[in-house]
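Undergrad: this is the structure alone, sequence omitted:
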């Protein structure tokens, strides 16, 4: 019981976070030397830094055709949009599902579905609020085109936000990903867009909470109509 309770609060940490937690901890020691109340503020910020870089184990549904959320957060946009030109996915508008991450969400990104990465394209840009629609066009971003076993493609785009200053992509073109595999992260508040294949309807609603690698966004084999939701 004690072990289960401990594991609820203590999670593995992404390696990207070790240096930041170390810096926060060192600054905290200095703050304690200056004035003890400042030191306790430093402790809180150090714990938050560790929590930001957490990399918890996730249980991914593995049935063929399921497409899961690439990020923790909430669904901020569901709309037709043309994928970024640099991904080479054509000029036709596809359904774009956007997951917005605040600074308290886990920021490790996971592959929404298994496939081969045919294109990775980074584009520098601005740092607007990632919840805005124009962030997809204007903000710094890194996109992946993933070819599925049946030849269809999906696009996954990491978008920097108002606070984010670095997008980390840990995979290369030609690599094969499984559903739920980690492929990168974004530091300090951001968004991930998923472009669904033509004719595929999202099974999520605006405002719905997402769990990376677990929450199903769409079912490529389903003919179910797009869902709507209500706050209760």
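TA: Received it, and whenever you're ready, just let me know what you need. No experiment lies behind these values; they were computed from the predicted model shown.

Undergrad: for the rest of this, base every contact and every neighbour count on C-alpha atoms.
TA: Will do.

Undergrad: can you map out the strands along this structure?
TA: Applying DSSP state E to the chain gives strands spanning 66-68, 73-81, 94-101, 108-110, 115-123, 141-147, 153-160, 167-169, 176-177, 182-186, 190-195, 209-210, 216-219.

Undergrad: so the fifth one versus strand 153-160, what angle?
TA: When axes from the mean of the first three to the mean of the last three C-alpha atoms, to 10 degrees is applied, the directions of strand 115-123 and strand 153-160 differ by 40 degrees.

Undergrad: give the closest residue to residue 62 in space, chain neighbours not counted.
TA: residue 179 (7.2 Å; C-alpha to C-alpha, 6 or more residues apart in numbering).

Undergrad: so what's the one you found up against?
TA: Neighbouring residues of residue 179 by C-alpha atoms under 8 Å, 6 or more residues apart in numbering: 60, 62, 67, 68, 110, 111, 112, 113, 114, 213.

Undergrad: can you put the strands of the chain in CSV and add mean neighbour count and distance to residue 5?
TA: Below are these laid out as CSV (neighbours: other C-alpha atoms under 10 Å; distance: least, C-alpha to C-alpha, whole Å):
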stretch, mean neighbour count, distance to residue 5
strand 66-68, 25, 27
strand 73-81, 19, 24
strand 94-101, 25, 26
strand 108-110, 24, 23
strand 115-123, 18, 36
strand 141-147, 24, 37
strand 153-160, 26, 33
strand 167-169, 18, 31
strand 176-177, 18, 32
strand 182-186, 21, 26
strand 190-195, 28, 30
strand 209-210, 20, 23
strand 216-219, 20, 27
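
Undergrad: what separates residue 75 from residue 12, distance-wise?
TA: 25 Å (C-alpha to C-alpha, to the nearest Å).

Undergrad: ok, second structure coming up, stack it against the first:
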């Protein structure tokens, strides 16, 4: 396991701040509560450290399979009208990422980035029905080698107010490739063709780059 690049500066700054803070407290205040502050500081730092962890993964690779773009829990499986790009019915699968999940986002299929757009927006809780269309978010469409298009949306939540991405339109991507990061918990939506066979159920836990979400017909 390594530490993701998005957290390295924050972790260094946090460590220096906590060392200085506790050094001042122990040097100028001889009180039992300074030990409480030290314990809280250690717990706080460990929580941030685990948030930015980047565990080794043996990625799933299969042409007709859609792989989970994120770690988390499946909270939505339903047919909707996708209004930003397709304007047609699609099968939506949403994964909620809690603060304890790995927050790296991965491409679900191999192909070319056909469309990418960042949207500024609100910070409703990630499970809010309007979060997918009103929150800060990115929209990414990947066209597979066989011509099937998959739309993927990173959505910020009430705590997650920093979405990062590392892709652009026209870029070729491999399945399971890291394409972004959402800081401090949120949600990722997949919009699949109606004939895709969904292989997960509500409440299932997913691993980004590993769990098979659906199978495509082509």
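TA: Noted; the coordinates are in hand. Not measured: the values here are computed from a predicted model.

Undergrad: what's the TM-score for these two chains?
TA: The TM-score (TM-score structural alignment, normalised by the length of the second structure) is 0.92; 209 aligned residues with a C-alpha RMSD of 1.4 Å.

Undergrad: one step back: scan the contacts of residue 179 of the first structure and report the most crowded one.
TA: residue 112 (31 neighbours; other C-alpha atoms under 10 Å).

Undergrad: surely that residue is in contact with residue 72?
TA: No: using C-alpha atoms under 8 Å, residue 112 of the first structure makes no contact with residue 72, being 12.0 Å away.

Undergrad: so how many other residues sit close to the equivalent of residue 87 of the second structure over in the first structure?
TA: Using TM-score structural alignment as the criterion, residue 87 of the second structure maps onto residue 91 of the first structure. When neighbours are counted by other C-alpha under 10 Å, residue 91 of the first structure registers 11.

Undergrad: residue 78 of the first structure versus residue 91 of the first structure, what's the distance?
TA: Per C-alpha to C-alpha, residue 91 of the first structure is found 18 Å from residue 78 of the first structure.

Undergrad: just to revisit the earlier point, roughly how far does the aligned partner of the residue nearest to residue 62 of the first structure in the second structure sit from residue 73 of the second structure?
TA: Matched to the second structure by TM-score structural alignment, residue 179 of the first structure sits across from residue 175. Per C-alpha to C-alpha, residue 175 of the second structure is found 20 Å from residue 73 of the second structure.

Undergrad: can you check residue 213 of the second structure too?
TA: Applying C-alpha to C-alpha to residue 213 of the second structure and residue 73 of the second structure gives a distance of 12 Å.

Undergrad: list the contacts of the most centrally placed residue in the first structure.
TA: What sits nearest the mean C-alpha location of the first structure, by C-alpha atoms, centre = their mean, is residue 71, with 3.0 Å. By C-alpha under 8 Å, 6+ apart, the contact list for residue 71 of the first structure reads 99, 101, 106, 107, 108, 109, 110, 192, 210, 211, 212, 213.

Undergrad: any idea how far it is from residue 84 of the first structure?
TA: According to C-alpha to C-alpha, residue 71 of the first structure stands 19 Å off from residue 84 of the first structure.

Undergrad: ok, now residue 170 of the first structure?
TA: Residue 170 of the first structure is 20 Å from residue 84 of the first structure, by C-alpha to C-alpha.

Undergrad: so if I had to pick from the two, which one is more boxed in?
TA: residue 84 (22 against 9).

Undergrad: check contacts around the more buried one.
TA: Applying C-alpha under 8 Å, 6+ apart, the residues contacting residue 84 of the first structure are 137, 143.

Undergrad: repeat that for 10 Å
TA: Residue 84 of the first structure makes contact with 90-91, 121, 123, 136-137, 141-144, 155-157, 195 under the criterion C-alpha atoms under 10 Å, 6 or more residues apart in numbering.

Undergrad: could you measure from it over to residue 52 of the first structure?
TA: Residue 84 of the first structure is 28 Å from residue 52 of the first structure, by C-alpha to C-alpha.

Undergrad: common neighbours of residue 213 and residue 73 of the second structure, please.
TA: Common neighbours of residue 213 of the second structure and residue 73, counting by C-alpha under 10 Å, 6+ apart, are 201, 206.

Undergrad: list the residues that contact the equivalent of residue 114 of the second structure over in the first structure.
TA: Using TM-score structural alignment, the equivalent of residue 114 of the second structure in the first structure is residue 118. With contacts defined as C-alpha under 10 Å, 6+ apart, the neighbours of residue 118 of the first structure are 87, 88, 144, 145, 146, 147, 153, 172, 173, 174, 175, 176.

Undergrad: which of those residues line up with contacts in the second structure?
TA: Retained in the second structure: 144, 145, 146, 147, 153, 172, 173, 174, 175, 176, out of the contacts of residue 118 of the first structure (criterion both residues aligned by TM-score structural alignment, their matches' C-alpha atoms under 10 Å).

Undergrad: out of the contacts of residue 179 of the first structure, what pair is the most spread apart?
TA: Farthest-apart pair in the contacts of residue 179 of the first structure is 62 and 110; separation 13.7 Å (C-alpha to C-alpha).
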